[in-house]
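Peer 1: Sequence first, then the predicted structure:
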Amino acid sequence: MIYWSLLLHMYQPTFQDSRVLRRIDKECYKPLLRMLEEHDNVKISLNINAVLIEMLYEFDLSDTIEILQNLESSNKIEITGTAKFHPILPLIPQRESEHQIEINEEVVKNEFKQWKRGGFFPPEMSISSQVAKYIREIGYKWVIMGGIACPVDWPTDQIYT
């Protein structure tokens, strides 16, 4: 049996122009989310940071948040944890890494009532043993990362949960 999982990443920088975000929302986010609504047998992991959530509200795109909330409440999406301002976690002080994760969680918990720590998306998939240890300690079950982050042969015959 082959196991395959899809993780989508929704991100915009804090300085994104409102016209650009509206176009991205119209041409990308909403069509994708509506497609997920229409298919009962689809479940994905989705990374959306608190900055984008706040921007969607700021630019009167709260209907996109409502779609996300409906998808989450119907168990079609799992919202991953991340760091709020998309920092490269191994390159900033550990306490700031922890703070970025905590302030992201505050927004996500407020918006997605079923949210709990499951998966974690480190910005740019940049991870260190110190960051990995912290996210495990606070209860995350899995983290996505590239094979380059693993210093030994990458095991391909195991499923980690």
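Peer 2: Here it is on my side, so go on. Since this is a predicted model, take the numbers as computed values, not measurements. Numbering: from 1, shown residues only.

Peer 1: only C-alpha atoms for contact and neighbour calcs from this point on.
Peer 2: Noted.

Peer 1: Tell me how many other residues crowd the nearest residue to Trp115 once chain neighbours are set aside.
Peer 2: Of all residues beyond its chain neighbours, the one nearest Trp115 is Lys109 (5.9 Å), with distances taken as CA to CA, 6 or more residues apart in numbering. By the measure other CA atoms under 10 Å, the count of residues near Lys109 is 14.

Peer 1: I'd like to know which elements the strand or helix carrying Lys109 is packed against.
Peer 2: Per DSSP states H and E, Lys109 falls inside helix 94-111. When contacts are defined as 3 or more CA pairs under 8 Å, 6 or more residues apart in numbering; DSSP states H and E, helix 94-111 sits against helix 50-58, helix 129-137.

Peer 1: One more to weigh against that first structure:
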Amino acid sequence: MPAHHALVLNLHQPPGNLEHLLADQTWEAKEILFALDRMPRSLWGQEDLARVHLSLSGTLLETLSSPDFQARVYGIVDCGKLLWFLQNQQIFDILGTGYYHPVLPLIPAADRPEHLRRWQGIARHLFWRAHFSGFWPPEMGFSMELIPLLRRFGYRYVLVDSEHVEPLVPMSWQELRYRPHIARYGDEEIIVVVRDRELSDAQESGMDPGWFVHEIAERTRWCDFPPLVTTATDGENGGWFRNVTDGANYWSAFYRPLLDMIRAGKANLRPSFIHAYLDTYGAHGEVQVATGAWNTGWHHGKGFTQWTGSQTQRDVIARYGKVSERLHAWLDVSPAARDADTRDADDSKRLDDAQWHLLRAETSCNLFWGEAWCDRAASDLDVAEQVLDQLDAEEHRL
């Protein structure tokens, strides 16, 4: 039986990063924009076979949809057309994620819903749809306690890394990796789709389509079920995706030749959308998923060492909790207290501003580069605390 291949690409740029690169490192900004624009252009006319899952962070969508940014890059990439092309549901399936791309298990639970809510707000507007079936946890940072939250926002399945999946019923190695499963937390359950870490590493660094077909055939040889092989990487980082030379990047050197092999009957492989696979074959077996992330460079994904390795990083995470607790003491008042509240519109606006700075401080990139970007998180947290200090002082005077 054919193996089903689910291709997943994560696309994220931190707040203001593309604008900064455009001013100071113009060629790098162009490489990123070309890599984004290359996706739909490479797949025109491939609707019969091409199937790509995309996770686009809220900050990236915010930049691409900004009229000012669109005007700056017009002549390099037409961002309006790019967003329009990504609405092609025959080729692209958009996955939900967090707006500011936080490592969700590392931020306060009270802040997580707003990241998901804000992302759905901008994505529904730009992609003209109300429902998103799958969820991409930023940095694949997942913990079981996220399940009720994801279900509350309507997600059917979540992607997790193969390193962290543990069976609760007997399963073969092939079943564990190449079948969707059920994970439960309390009374809630969700389907988990397992990313093959080794094949994803190959996808990130560059691979030959013939090797890929052979490797999948060997890995799924003993499957007595239709296997779902999921590969997931960044889609605009690294030379393999950024290379502008035709025949030397992911789309022209690998993906389109792979589609040609399938059409010619030389590959027993079927590019598939995850939701379509689930509709046909469902999920089997219960698993639990250990808390962790995907592998990035030297980081293996266990313990979130990439984001928590130094005392400075841990101090920033501790500040997330303190600022969040203070903010939600203001935001999470009862309806009766809210009716009796004397705060004016200006106070509400200031609270919105404090929340925006807190959510932006929680961007994963602020902790990803060791301590290099921790000051960005600290600056946003400082602003949020200043607002809260003013509100506390005014409340005390009353």
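Peer 2: Alright, I've got the coordinates. Being a predicted model, the structure only gives us computed values, none of them experimental.

Peer 1: Structure 2: matching residues for the helix holding Lys109 of structure 1?
Peer 2: Helix 94-111 of structure 1 corresponds to residues 109-126 in structure 2, going by TM-score structural alignment.

Peer 1: Give the buried residues for the matching stretch.
Peer 2: Of the residues in stretch 109-126 of structure 2, Asp111, Arg112, Pro113, Glu114, His115, Leu116, Trp119, Gln120, Ile122, Ala123, Leu126 count as buried by neighbour count, 16 or more other CA atoms under 10 Å.

Peer 1: Tyr3 of structure 1 versus the residue nearest the centre of structure 1, what's the distance?
Peer 2: Centroid-nearest residue in structure 1: Asn47, 1.8 Å away (criterion: CA atoms, centre = their mean). The gap separating Asn47 of structure 1 from Tyr3 of structure 1 is 20 Å, by CA to CA, to the nearest Å.

Peer 1: give the contact list for Val108 of structure 1.
Peer 2: Counting by CA atoms under 8 Å, 6 or more residues apart in numbering, Val108 of structure 1 touches Asn49, Ala50, Trp115.

Peer 1: one more time with 7 Å, if that's ok
Peer 2: Ala50 (CA atoms under 7 Å, 6 or more residues apart in numbering).

Peer 1: pretty sure the residue nearest to Trp115 of structure 1 is in contact with Arg117, am I right?
Peer 2: No. Between Lys109 of structure 1 and Arg117 there is no contact under CA atoms under 7 Å: 9.8 Å.

Peer 1: In space, what's closest to Pro123 of structure 1 - neighbours in sequence excluded?
Peer 2: His86 (5.3 Å).

Peer 1: Just give the number of residues close to that neighbour.
Peer 2: Residues near His86 of structure 1, counting by other CA under 10 Å: 20.

Peer 1: Tell me if it really is in a strand.
Peer 2: No. Counting by DSSP: H, G, I helix; E, B strand; the rest coil, His86 of structure 1 is not found in a strand; it is coil.

Peer 1: I'd say it and Pro122 touch.
Peer 2: No. His86 of structure 1 is beyond contact range of Pro122, at 8.1 Å (criterion: CA under 7 Å).

Peer 1: how far does the match of helix 94-111 of structure 1 sit from the chain's center?
Peer 2: Here stretch 109-126 of structure 2 is found 12 Å from its chain centre; the criterion is CA atoms, centre = their mean, to the nearest Å.

Peer 1: Met261 of structure 2 matches what in structure 1?
Peer 2: Under TM-score structural alignment, Met261 of structure 2 pairs with no residue in structure 1.

Peer 1: any idea which helix or strand carries Met261 of structure 2?
Peer 2: Per DSSP H and E: helix 256-263 holds Met261 of structure 2.

Peer 1: just Arg41 of structure 2 next, same as before
Peer 2: helix 26-43.

Peer 1: Past that helix, which element shows up next along the chain?
Peer 2: Per DSSP H and E, the helix or strand that comes after helix 26-43 of structure 2 is strand 52-56.

Peer 1: compared with structure 1, how much does that next one deviate?
Peer 2: Aligned to structure 1 and superposed, strand 52-56 of structure 2 gives a mean residue distance of 0.7 Å (mean CA distance after the TM-score superposition for structure 1).

Peer 1: That strand to helix 112-127, inter-axis angle?
Peer 2: 120 degrees (axes from the mean of the first three to the mean of the last three CA atoms, to 10 degrees).

Peer 1: Please report how far Lys76 of structure 1 lies from Glu37 of structure 1.
Peer 2: 8 Å.

Peer 1: Oops, could you answer that again for Ile65 of structure 1 instead?
Peer 2: For Ile65 of structure 1, the distance to Glu37 of structure 1 - CA to CA - is 13 Å.

Peer 1: same check, this time on Tyr140 of structure 1
Peer 2: Distance from Tyr140 of structure 1 to Glu37 of structure 1, by CA to CA: 26 Å.

Peer 1: Tally up the residues packed near the counterpart of Pro148 of structure 2 in structure 1, please.
Peer 2: Matched by TM-score structural alignment, Pro148 of structure 2 corresponds to Lys133 in structure 1. Lys133 of structure 1: 10 surrounding residues under other CA under 10 Å.
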